[in-house]
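Asker: Predicted model and sequence follow; I will ask about them next.
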Amino acid sequence: MRAYGRLALAGFRRFSTYRQAMFAGLATNVVFGLLRFAILSTAVGGAGVVAGYDVADVGAYVWLGQGIMAFTLLWGDTALAERIRSGDVVVDLYRPWHLTFALYAEDLGRAGYTLLARLAPPVAFGAIFFPFPWPEPTTWPLFALSLLLADTVSFGIRFLLNASTFWLLDNRGIVSCYNVTSLLLCGMGVPIAFFPTWAQTALASTPFPSMIQSPIDVFLEHGPQWTTLAHQAFWAAALLALCHLTLTRAVRKVVVQGG
């Protein structure tokens, strides 16, 4: 456990060194947040309330979404896939840790820094300059738990996308398809509550809403919060178990590059 704690700290320190990249990403988030808020607030403002969202709720949805997108690393990463392609993953597998949980610990450290550098500032900006609803004090611990589960679900999906390289050698096609679809399926484009009923029901059986829409719903107190958290917890546990199973099978059955 001490090793995983150090890996989490290393992940925090690693991403805190890229300050210019963080500021550039933050500026991009704010600019796109302004565009999204202008569009959605105009659409909702004319009707007053749409699917439980008024203008203030739209503000929270937009600015939380802009921050959570970076917090959960929605667009994915390719570090593990690159190490599998090069064969360097063999070194990682020989180290005295479980690779899945080692990478998860490092990702938690990254998420911790991103929480401070990419999630909190857009929310503060939105709360200062636009209508913004704040939840009850009892909701904050639930929101924090929801964020943790959201990052866990995201990590599980990212790990599986990278682990597919054990079999495919090049996973860029799968990652491209994921990047195209995840924006809509996780509720980043528009709130899932705006979707037709059948689409909401279909998405409820997938892990995608857990990454963006679920934390926002918990913050806005839309729907039963414990039901939302239970949905996230189920997918977080299921994906971590699937990650473990996938890695175990890959180690036993697959020959990586380099022998």
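Answerer: Here it is on my side, so go on. Residues are numbered from 1 along each chain as shown.
Asker: switch to C-alpha atoms for all contacts and neighbour counts from now on
Answerer: Will do.
Asker: Pick out the residue closest to the middle of the chain.
Answerer: Centrality entry for the chain: nearest residue to the mean C-alpha point is residue 72, 2.5 Å, by CA atoms, centre = their mean.
Asker: ok, now how distant is that residue from residue 16?
Answerer: Plainly put, residue 72 is 16 Å away from residue 16 if you go by CA to CA, to the nearest Å.
Asker: thinking again about what came up before, is there a neighbour count for the nearest residue to the residue nearest to the centre of the chain once chain neighbours are set aside? I'd like the number.
Answerer: Distances taken as CA to CA, 6 or more residues apart in numbering place residue 151 nearest to residue 72, at 4.8 Å, with adjacent residues excluded. A total of 25 residues lie near residue 151 under the criterion other CA atoms under 10 Å.
Asker: Over to residue 201?
Answerer: 11.
Asker: now swap in residue 66 and tell me
Answerer: Residue 66 has 25 neighbours, counted by other CA under 10 Å.
Asker: Which residue ranges of this protein form helices?
Answerer: 2-16, 19-47, 55-71, 79-86, 89-94, 99-114, 120-129, 139-163, 165-168, 172-185, 197-203, 213-220, 225-253 (DSSP state H).
Asker: thought residue 188 was touching residue 214?
Answerer: No. The pair residue 188 / residue 214 is not scored as a contact, 10.9 Å apart, by CA atoms under 8 Å.
Asker: Residue 104 touches residue 157, doesn't it?
Answerer: No. With contact defined as CA under 8 Å, residue 104 and residue 157 do not form a contacting pair (11.7 Å).
Asker: check contacts around residue 154.
Answerer: 72-74, 211 (CA atoms under 8 Å, 6 or more residues apart in numbering).
Asker: at 10 Å instead, please
Answerer: Neighbouring residues of residue 154 by CA atoms under 10 Å, 6 or more residues apart in numbering: 71-76, 148, 207-208, 210-212, 235-236, 239.
Asker: structure B:
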Amino acid sequence: MADAVTFCFLSQAFIGPMQVFGGGLELAGRIRTGDIAVDLVRPASLQLWGLADDLGRAGYLFLLRSLPPTVVGAALFGFVTPATPATWGFFAASCFLGVVVSFGWRYLTALSACWILDDRGTQSLSLVVTLFFSGMVLPLNLFPGWLGTVADALPWSAMVQVPADVYLGKRDALTALGFQAAWAAALLVMGALATRAARHKVVIQGG
């Protein structure tokens, strides 16, 4: 019961920093207005600029949105707490990597507006997939058979399920961090390649 209560509050705390409901980036809007043309000629990486901005947003939301209700929940209902300082460190690293994975996915979703002109359908699909496969709707360890295996191997699990498992001690921390780091790197590489392709195909809808 204590694990279930803790997981519930942790998953809620991840909503803001991990931007589980999508969005959080101005990229798609700037593509529609044509401002992306200015962004692409700046002497800075569009992707890394967005990542830096998103990390700042995540840190702010962690302090203002995640921490207060989690502390109140722990005081009212009781929480499972990590037994060692190392687990706290692994949890912090897991949360950081979860934010990077989330950014990588949302960046690709937003950048798709360069080709499909209107990203609302892509954003809606991303919302459904993220909620289902991240562990937000239902912990992934409750998924049956092959579905649970597949869901646990997908990048969305790195946003909610994996950090929660690291906190609760339900999986090896180093293996979990390696899994998150691999997906973070893969998504950032795909984002860099997509950005390079976007420089050769930008349809300006306004501005």
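Answerer: Now that the structure is in, tell me what you want to look at. Bear in mind that the values here come from a model prediction, so they are computed numbers and not experimental data.
Asker: So for residue 259 of the first structure, which of the helices of the first structure sits nearest?
Answerer: Counting by CA to CA, residue 259 of the first structure lies closest to helix 89-94 out of the helices of the first structure; the figure is 9.3 Å.
Asker: whereabouts in the second structure does the closest one align?
Answerer: Taken onto the second structure by TM-score structural alignment, helix 89-94 of the first structure occupies residues 36-41 there.
Asker: Now do that stretch: everything it contacts.
Answerer: 26-31, 45-47, 49, 114, 195-196, 198-199, 202-204, 207.
Asker: Can you name the residues that contact the counterpart of the residue nearest to residue 72 of the first structure in the second structure?
Answerer: By TM-score structural alignment, residue 151 of the first structure lines up with residue 99 in the second structure. Residue 99 of the second structure makes contacts with 14, 16-20, 51, 54-55, 58-59, 93, 105, 158-160, 180, 184, as judged by CA under 10 Å, 6+ apart.
Asker: if I pick residue 172 of the first structure, what's in contact with it?
Answerer: Each residue near residue 172 of the first structure by CA under 10 Å, 6+ apart is listed here: 78, 81, 161-162, 165, 178.
Asker: Any chance of a ChimeraX selection covering the buried ones in those?
Answerer: The buried subset of the contacts of residue 172 of the first structure, as determined by 16 or more other CA atoms under 10 Å, is captured in ChimeraX by this line:
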select :81,161,162,165,178
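Asker: Please tabulate the contacts of residue 172 of the first structure in JSON lines, including the columns distance to residue 22 of the first structure.
Answerer: Formatted as JSON lines, the contacts of residue 172 of the first structure follow (distance: CA to CA, whole Å):
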{"residue": "78", "distance to residue 22 of the first structure": "18"}
{"residue": "81", "distance to residue 22 of the first structure": "23"}
{"residue": "161", "distance to residue 22 of the first structure": "24"}
{"residue": "162", "distance to residue 22 of the first structure": "24"}
{"residue": "165", "distance to residue 22 of the first structure": "28"}
{"residue": "178", "distance to residue 22 of the first structure": "24"}
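Asker: Among the contacts of residue 172 of the first structure, which one lies nearest to residue 126 of the first structure?
Answerer: Taking the contacts of residue 172 of the first structure together and measuring to residue 126 of the first structure by CA to CA, the closest member is residue 178, at 28.7 Å.
Asker: Would you confirm that that closest one contacts residue 76?
Answerer: Yes. Between residue 178 of the first structure and residue 76 there is a contact under CA atoms under 10 Å: 9.0 Å.
Asker: Now do the same for residue 62 of the first structure: its match in the second structure.
Answerer: Using TM-score structural alignment, residue 62 of the first structure lines up with residue 8 in the second structure.
Asker: Ok, residue 173 of the first structure next?
Answerer: Per TM-score structural alignment, residue 173 of the first structure is aligned with residue 121.
Asker: ditto for residue 250 of the first structure
Answerer: For residue 250 of the first structure, the residue aligned by TM-score structural alignment is residue 198.
Asker: can you count the residues close to residue 206 of the first structure?
Answerer: Neighbours around residue 206 of the first structure, by other CA under 10 Å: 14.
Asker: what separates it from residue 72 of the first structure, distance-wise?
Answerer: 17 Å.
Asker: Next: residue 20 of the first structure.
Answerer: 20 Å.
Asker: do the same with residue 145 of the first structure
Answerer: 13 Å.
Asker: Run through the residues that contact the closest residue to residue 87 of the first structure other than its chain neighbours.
Answerer: Excluding the flanking residues, the one nearest residue 87 of the first structure by CA to CA, 6+ apart is residue 257, at 4.6 Å. Residues in contact with residue 257 of the first structure (CA under 10 Å, 6+ apart) are 83-90, 166, 169.
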